[in-house]
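S.K.: give me coordinates for this.
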Amino acid sequence: MAENAPQALVTAEPATPTATETEAKTADKMESQSNPPGGMMAAAHVIAPGVLSIFSFFLSLALLGCAVWLLFMRSYDCEDLLGLPRVQTLASVGLLAVFAISNAALYQRQRFPMPVVVVIVVTLLLMLFLGLAYSGVNEMQSQRFPATASWFKMKVMDDSNWNNIKSCIYDKGTCNELVYRSLRKDSYDLISNSKMSSVQSGCCIPPKTCEMEEVNATSWRRKEEMEYDIENEDCEMWRKEWSVLCYDCRSCKLGFIRALRRKWWKLGVFCIVMSLLLLLSHLLLFLATFWERLKT
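M.R.: Model (predicted):
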């Protein structure tokens, strides 16, 4: 019976951790709390290039939209005499080329990072340079470059060109609109104060510095006691004849230049903004790609 008696169960006591193991666990815990998880950094490295690629693509869509707008935009009256529709088409083709290069850079950045970044930077710097020229920020020395401020002055101030331009303005009936509008108003004075185009204000009425008295929409009376300076030739050139008016005035030429410059100024500002944004986006994307290569 004594031999069959149940033996006492012996319960093993848990091993007490040593001081070295405790210090190691404490150090690992502090390190895990102080440093962010490696997965978050890895995710950021993966997400950042994707976000920048999407951002660059949507920016390039604005170039595509502007190119289409230039192709189908109606030309201003008489600007075809200066060959501007052809320049407008070339500008549209240039924007399409930048759009294609920008998106090609997005797809080839992994295979050829350095050639891609060189090509896109040179292209966007050229676009920035042209934008500065069109907007008038950079007064280019060469007057041969079309659609810049100096080029417009050179072309419009040329007498042979201006004779054709003023004939076109007259044939288009630019000043006739003032007469039609005057028939719908009780006072002719409202015509001079109403909103007119730069061509109408420069070609159809005398300059305000002449201080002539308004008779009707296109007829003004000189003040007898008024003496004009020799430098103010526009006041002497003004005639009440319908075919003359102020078509030979300097104010008419400047008004025509302002009408043409408005569109190209907008294009210049657009090119400046888009080139800077795309430069920043592509450079950041290149740095992200370069960082990926260093990590692998």
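S.K.: going forward, measure contacts between C-alpha atoms and count neighbours the same way
M.R.: Noted.
S.K.: could you pull out the helices for the stretch 51-200 of the chain?
M.R.: 84-108, 113-135, 149-156, 159-171, 176-183, 189-193, 198-203 (DSSP state H, counting those that start in this stretch).
S.K.: and the last one, how far out from the chain's middle?
M.R.: Distance of helix 198-203 from the chain centroid (CA atoms, centre = their mean, to the nearest Å) equals 27 Å.
S.K.: what is that helix packed up against?
M.R.: helix 250-295 (3 or more CA pairs under 8 Å, 6 or more residues apart in numbering; DSSP states H and E).
S.K.: the helix it packs on to helix 149-156, inter-axis angle?
M.R.: 150 degrees (axes from the mean of the first three to the mean of the last three CA atoms, to 10 degrees).
S.K.: what packs against helix 250-295?
M.R.: Counting contacts by 3+ CA pairs under 8 Å, 6+ apart, helix 250-295 packs against helix 38-72, helix 113-135, helix 149-156, helix 198-203.
S.K.: okay, angle between the second one and helix 250-295 too, please.
M.R.: Think helix 113-135. Using the same axes, to 10 degrees: helix 113-135 against helix 250-295 is 160 degrees.
S.K.: check the longest one too.
M.R.: Angular relation of helix 38-72 and helix 250-295 on a 0 to 180 degree scale: 150 degrees, by the same axes, to 10 degrees.
S.K.: could you report the neighbour count for E224?
M.R.: By other CA atoms under 10 Å, the residues close to E224 number 7.
S.K.: and it, that one's in a helix?
M.R.: No: E224 is assigned coil when assessed by DSSP: H, G, I helix; E, B strand; the rest coil, not a helix.
S.K.: another one to check against the first:
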Amino acid sequence: MGVSNNITAVLNFIALLCSIPIIAAGIWLASKPDNECIHNFRWPVVLLGVLILLVSLAGFVGAYWNKKGLLALYLFCMAVLIVLLLILLVFAFVVTRRDGSYSVPGRAYKEYQLDGFSEWLRDHITNSGNWQKIRTCLSDSDVCTKLTQNYVTADQFFMAHISPLQASSVRCCKPPTVCGYNYVNPTLWLNPVNPMGDPDCYLWSNDQNQLCYNCNSCKAGLLGNLRKEWRRANVILIIAVVVLIWVYLIACSAYKNAQTEDLFRRYKRGWV
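M.R.: Coordinates of the predicted model:
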């Protein structure tokens, strides 16, 4: 095996290693309880990571055993995958750029406004067809039940540093603060005498199967959590794609050098 093929084999092994954090990031996103309710968001990163793993493995085999056809296929497929990963990154950055969160006096957690998120993300998640499935999935989870188990007094609840999942789901478990409902427990609230004009104030129900799952604040809370998770995953994906581009460019150069080495050997043997 020539020097250039050795280099290409090493580079493909590095690319193979790069696929591992991509797959891990995808699995992390897919395993989040809120993403379990949004099937379209769960697997694209995992799928891209697996494809990069398989293509890198094919490139390693092609370089190690000097299979030029396999190497050429590797270079083509890897270019396509890198472009797809870049498109996914840019798209995820654009649709998660806007943040609908805002602070509420006397609360350790933030609340969210639906209009504060990108139009595509808002329409894709909260349209009537998708939301009914998501709403059913969220209401079947035990997040709201855990809130009632963990917090007893109003001060404990209002000043708690709630976990990321609960921070988004709490919008579905309680009425918006602006409505002025009186706390009994995290999922049971007394109606105020004069509720504010926010439509969510009239959608809230103490029925544990209803709560605020139809509220805009619940939808916005889910979008807020999705945004946080994708922004975290994007950091790993950006590092991985930079390394992949670097590896790919060097692999292209090594492939050309391997072609030159092969041509030179054939010339010395009198084949050309």
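S.K.: ok, now which ones touch the spatially most central residue of structure 2?
M.R.: Nearest to the geometric centre of structure 2 sits W230, at 3.6 Å (CA atoms, centre = their mean). By CA atoms under 8 Å, 6 or more residues apart in numbering, W230 of structure 2 lies in contact with 29, 92, 96.
S.K.: isn't the first one right next to I38, touching?
M.R.: No: counting by CA atoms under 8 Å, L29 of structure 2 stays clear of I38, with 10.8 Å between them.
S.K.: more neighbours: which of these two?
M.R.: More crowded of L29 of structure 2 and I38, by other CA under 10 Å: L29, with 23 against 17.
S.K.: now that one: closest residue in space, sequence neighbours ignored.
M.R.: Sequence neighbours aside, R42 is the residue nearest to L29 of structure 2 in space, at 6.4 Å (criterion: CA to CA, 6 or more residues apart in numbering).
S.K.: and the residue nearest to S53 of structure 1 when sequence neighbours are not counted, how far from A44 of structure 1?
M.R.: Of all residues not flanking S53 of structure 1 in the chain, L106 sits nearest, at 6.4 Å (CA to CA, 6+ apart). Distance from L106 of structure 1 to A44 of structure 1, counting by CA to CA, to the nearest Å: 19 Å.
S.K.: okay, the helices of the stretch 51-200 of structure 1 in TSV with distance to M40 of structure 1 next?
M.R.: Listed next are the helices of the stretch 51-200 of structure 1 as TSV, based on distance: least, CA to CA, whole Å:
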stretch	distance to M40 of structure 1
helix 84-108	25
helix 113-135	25
helix 149-156	53
helix 159-171	66
helix 176-183	67
helix 189-193	65
helix 198-203	59
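S.K.: most packed of those?
M.R.: Using mean count of other CA atoms under 10 Å, the stretch among the helices of the stretch 51-200 of structure 1 with the largest mean neighbour count is helix 198-203, at a mean of 23.
S.K.: which outside residues touch that helix?
M.R.: With CA under 8 Å, 6+ apart, helix 198-203 of structure 1 has contacts from 174-175, 207, 245-249, 251-256, 258-259.
S.K.: buried sites along the next helix or strand after that helix?
M.R.: Per DSSP states H and E, the first helix or strand lying C-terminal to helix 198-203 of structure 1 is strand 213-216. Neighbour-count burial for strand 213-216 of structure 1, with 16 or more other CA atoms under 10 Å as criterion, is recorded at 214, 216.
S.K.: average distance between strand 213-216 of structure 1 and structure 2?
M.R.: Average distance, strand 213-216 of structure 1 versus aligned residues of structure 2 after superposition (mean CA distance after the TM-score superposition for structure 1): 3.6 Å.
S.K.: who does that strand touch, helix- and strand-wise?
M.R.: strand 219-221.
S.K.: mean shift of the strand it packs on relative to structure 2?
M.R.: Mean for strand 219-221 of structure 1 is 4.0 Å (mean CA distance after the TM-score superposition for structure 1).
S.K.: ok, average deviation of the helix or strand following that strand from structure 2?
M.R.: Following strand 219-221 of structure 1 in sequence order, the next helix or strand is helix 233-237 (DSSP H and E). Superposing on structure 2 and averaging over aligned pairs (mean CA distance after the TM-score superposition for structure 1), helix 233-237 of structure 1 comes out at 2.7 Å.
S.K.: buried residues, helix 233-237 of structure 1. List them.
M.R.: So, applying 16+ other CA under 10 Å, buried residues of helix 233-237 of structure 1: 234-235.
S.K.: which strands and helices sit next to that helix?
M.R.: Here helix 233-237 of structure 1 touches no other helix or strand, going by 3+ CA pairs under 8 Å, 6+ apart.
S.K.: got a list of contacts for that helix?
M.R.: Applying CA under 8 Å, 6+ apart, the set of residues contacting helix 233-237 of structure 1 is 206-207, 210, 228, 246, 248-251.
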